[in-house]
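K.L.:
Sequence first, then the predicted structure, then my questions.
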Amino acid sequence: MKGTLYGVGVGPGDPRLMTYLAVDTIQKCPVIAVPADGKENAVSYKIASGIVENLDEKECLNLTTPMTKDKAVLNAAYQAASDQIIEQLEQGKDVACLTLGDPTIYSTYIYIHRIVKAHGYATEIINGIPSFCAVSAKLQDSLVDRSEQLHIIPSTYDIEAALELPGTKVLMKAASKMPLVKATLKEKHMTGTMIENCGMPEEHIYHKIDEIPDRASYYSIIVVKEGNHD
């Protein structure tokens, strides 16, 4: 009998925010996979290790996923990662692929999931708490009220166009364009709040645009609510 691939969301950073189902799934899988050159470099592994017992005793697949926009390079990496996983599934081993936040939101995992599923293997997705929900809770405020719209926007999107959208704008992984984001917010006389490394030991909250460093962590999220103007 062939194994099953589980895409497991480990939540935004605090191990205690992992769901019981996520922990249970990881515990029952003999093999885990992380999108990094080694588990010591995988944030998702560090989070899971804070609550999953004996995680270091499991076989670990290191899935190399380069930080590039070159689709050919990425597709080759996704295929190679899928091949690693399929090799384990063929041996009847279940594999838990750990991913930060939720596997369905801007996740590298989903590309691997699609390939493995297309090859006829059993797959499941175990959802996790998305980072922007954790950010909202940390700020003790809602993301949207009543009929307001919510826009989740990656840093690769046109920032100026994004800020023209109605409702609340959540800028994901904004660090790559931080100087531009800050300048655009100031130009439009808009305010926002940024949380860096939400739920992690290095967490930091910036309530003013001028306080935000140009070189923020990769795991930085800015929330811009409608009506927040200087």
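P.N.:
Alright, I've got the coordinates. Residues are numbered from 1 along each chain as shown.
K.L.:
can we go C-alpha only for contacts and neighbour counts from here?
P.N.:
Will do.
K.L.:
which residues of this structure fall in helices?
P.N.:
20-28, 43-49, 71-90, 109-118, 131-138, 159-163, 178-187 (DSSP state H).
K.L.:
helices or strands up against the last one?
P.N.:
Translated: helix 178-187. Helix 178-187 is packed against helix 159-163, with contacts defined by 3 or more Cα pairs under 8 Å, 6 or more residues apart in numbering; DSSP states H and E.
K.L.:
And for the helix it packs on, what's in contact with it?
P.N.:
Applying Cα atoms under 8 Å, 6 or more residues apart in numbering, the set of residues contacting helix 159-163 from outside is 153, 169, 181, 184.
K.L.:
Now that helix: buried residues?
P.N.:
Neighbour-count burial for helix 159-163 flags 159, 162-163 (criterion: 16 or more other Cα atoms under 10 Å).
K.L.:
Which one of the contacts of helix 159-163 sits in the busiest neighbourhood?
P.N.:
Within the contacts of helix 159-163, Lys169 tops the neighbour count with 23 neighbours, counted by other Cα atoms under 10 Å.
K.L.:
show me what contacts it?
P.N.:
150-153, 162-163, 223-226.
K.L.:
swap the cut-off to 7 Å and go again
P.N.:
Applying Cα atoms under 7 Å, 6 or more residues apart in numbering, we find Lys169 in contact with 150-152, 163, 223-225.
K.L.:
just so I know, which of the helices of the chain lies nearest Gly3?
P.N.:
helix 71-90 (4.3 Å; Cα to Cα).
K.L.:
also this one, for the comparison:
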Amino acid sequence: MTGILFGTGIGPGDPELMTLKAVRLIRENDTIAVPGEKPEESIAYQIAVQAVPELAEKELVAIPMPMTKNAKELEENHRRGAEKIEELLDAGKNVVFLTLGDPTVYSTYLYVHKRVLEDGYDARIVSGVTSFCAAAASLSEGLVENSEELHVIPASYQIEDALELSGTKVLMKAGKKMPAVKQFLKEKNCRAVMVENCGMDTEQKYFSAEEIPDQASYYSLIIVKEKRKK
């Protein structure tokens, strides 16, 4: 009998935000897939092992996921990752694939998930706490109220038009484009706050575009709110 793939969200950084289901699946299954070349060095692993110490004794499977926008390279890595997991499923092993936040939000896991499903295997998604919800909670404010809209935007791409949208804008994955993102925020006179490394020991909060550092961590999330009415 073939195994089942569980794409498991482990939340944004605080191990206490892992769901009971995520913890149970890690405990009940012996094969854990982790994005990256070295599983123990993965942020996802380092978060999960704090909540489930026995994770350190599991069979850890590295699934390399290079940070690149090269379509051909991405396709090849996703294909190899899916094939590696399918070999384990064919051996009758359930595989728990750890992924930060929630697997349905800008997750590299999704590309593997779709391929495994297309190849006829049983693959399931296990929700996790999203980074933008955790960041808003850390800032002690809501994301949206009443009829406000919420827009989740990959900030590494064009954001000028996105900043014109009404409601709250969540800018994810700014990365190396942080200086340009900051400049756009200043030009638009936006009310912006940022949480860096949300839920981790190194968490930092910034309460204006001017405060945000140019060299912020990859795990940085900006929340742009409409100006308060006087």
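P.N.:
Everything's here; your move. Keep in mind the model is a prediction, meaning the values are calculated, not measured.
K.L.:
Any idea what the TM-score is?
P.N.:
Once superposed, chain against chain, the TM-score is 0.97 (TM-score structural alignment, normalised by the length of structure 1); 229 aligned residues with a Cα RMSD of 1.1 Å.
K.L.:
The contacts of helix 159-163 of structure 1 into JSON lines, with extra columns for distance to Met18 of structure 1?
P.N.:
Output for the contacts of helix 159-163 of structure 1, formatted as JSON lines (distance: Cα to Cα, whole Å):
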{"residue": "Ile153", "distance to Met18 of structure 1": "24"}
{"residue": "Lys169", "distance to Met18 of structure 1": "25"}
{"residue": "Val181", "distance to Met18 of structure 1": "31"}
{"residue": "Thr184", "distance to Met18 of structure 1": "35"}
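K.L.:
quick one: which of the residues you listed is nearest to Pro66 of structure 1?
P.N.:
Nearest to Pro66 of structure 1 among those, counting by Cα to Cα, is Ile153 at 21.4 Å.
K.L.:
so that closest one makes contact with Leu171?
P.N.:
Yes: with contacts counted by Cα atoms under 7 Å, Ile153 of structure 1 reaches Leu171, the gap being 5.0 Å.
K.L.:
what's the closest of the buried residues of helix 159-163 of structure 1 to Asp24 of structure 1?
P.N.:
Nearest to Asp24 of structure 1 among the buried residues of helix 159-163 of structure 1, with distances taken as Cα to Cα, is Ala162, at 38.7 Å.
K.L.:
for stretch 196-205 of structure 2, the distance to its chain's centre please.
P.N.:
Between the centre of stretch 196-205 of structure 2 and the centre of its chain there are 14 Å (Cα atoms, centre = their mean, to the nearest Å).
K.L.:
measure it end to end?
P.N.:
6 Å (Cα to Cα, to the nearest Å).
K.L.:
Now tell me what touches it from outside.
P.N.:
12-14, 135, 194-195, 217, 219-221.
K.L.:
State the distance from Lys169 of structure 2 to Ser42 of structure 2.
P.N.:
Taking Cα to Cα, one finds Lys169 of structure 2 at 28 Å from Ser42 of structure 2.
K.L.:
same check, this time on Glu164 of structure 2
P.N.:
Taking Cα to Cα, one finds Glu164 of structure 2 at 36 Å from Ser42 of structure 2.
K.L.:
thought Thr168 of structure 1 was touching Gln149?
P.N.:
Yes: checked against Cα under 7 Å, the pair Thr168 of structure 1 and Gln149 is within contact range at 6.3 Å.
K.L.:
what about the two, which has more around it?
P.N.:
Comparing Thr168 of structure 1 with Gln149 by other Cα under 10 Å, the one with more neighbours is Thr168, at 22 against 14.
K.L.:
Can you name the residues that contact the spatially closest residue to the more buried one that is not a sequence neighbour?
P.N.:
In space, and not counting its chain neighbours, Thr168 of structure 1 is closest to Lys225: 4.4 Å by Cα to Cα, 6 or more residues apart in numbering. Taking Cα under 7 Å, 6+ apart as the contact definition, Lys225 of structure 1 lies against 167-169.
K.L.:
okay, those in a markdown table with distance to Asp70 of structure 1 next?
P.N.:
Listed next are the contacts of Lys225 of structure 1 as a markdown table, based on distance: Cα to Cα, whole Å:
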| residue | distance to Asp70 of structure 1 |
| --- | --- |
| Gly167 | 33 |
| Thr168 | 31 |
| Lys169 | 27 |
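K.L.:
Identify, from these, the entry nearest to Val73 of structure 1.
P.N.:
Of those, the one sitting nearest to Val73 of structure 1 (Cα to Cα) turns out to be Lys169, at 30.8 Å.
K.L.:
So the closest one versus Val95 of structure 1, what's the distance?
P.N.:
For Lys169 of structure 1, the distance to Val95 of structure 1 (Cα to Cα) stands at 35 Å.
K.L.:
got the contact list for the closest residue to Pro15 of structure 1 other than its chain neighbours?
P.N.:
Excluding the flanking residues, the one nearest Pro15 of structure 1 by Cα to Cα, 6+ apart is Ile47, at 5.2 Å. Counting by Cα under 7 Å, 6+ apart, Ile47 of structure 1 makes contact with 10, 13-15.
K.L.:
quick one: which of those residues is most hemmed in?
P.N.:
For these, counting by other Cα under 10 Å, the largest number of neighbours falls to Val10: 33 neighbours.
K.L.:
That one touches Arg16, doesn't it?
P.N.:
No: counting by Cα under 7 Å, Val10 of structure 1 stays clear of Arg16, with 9.6 Å between them.
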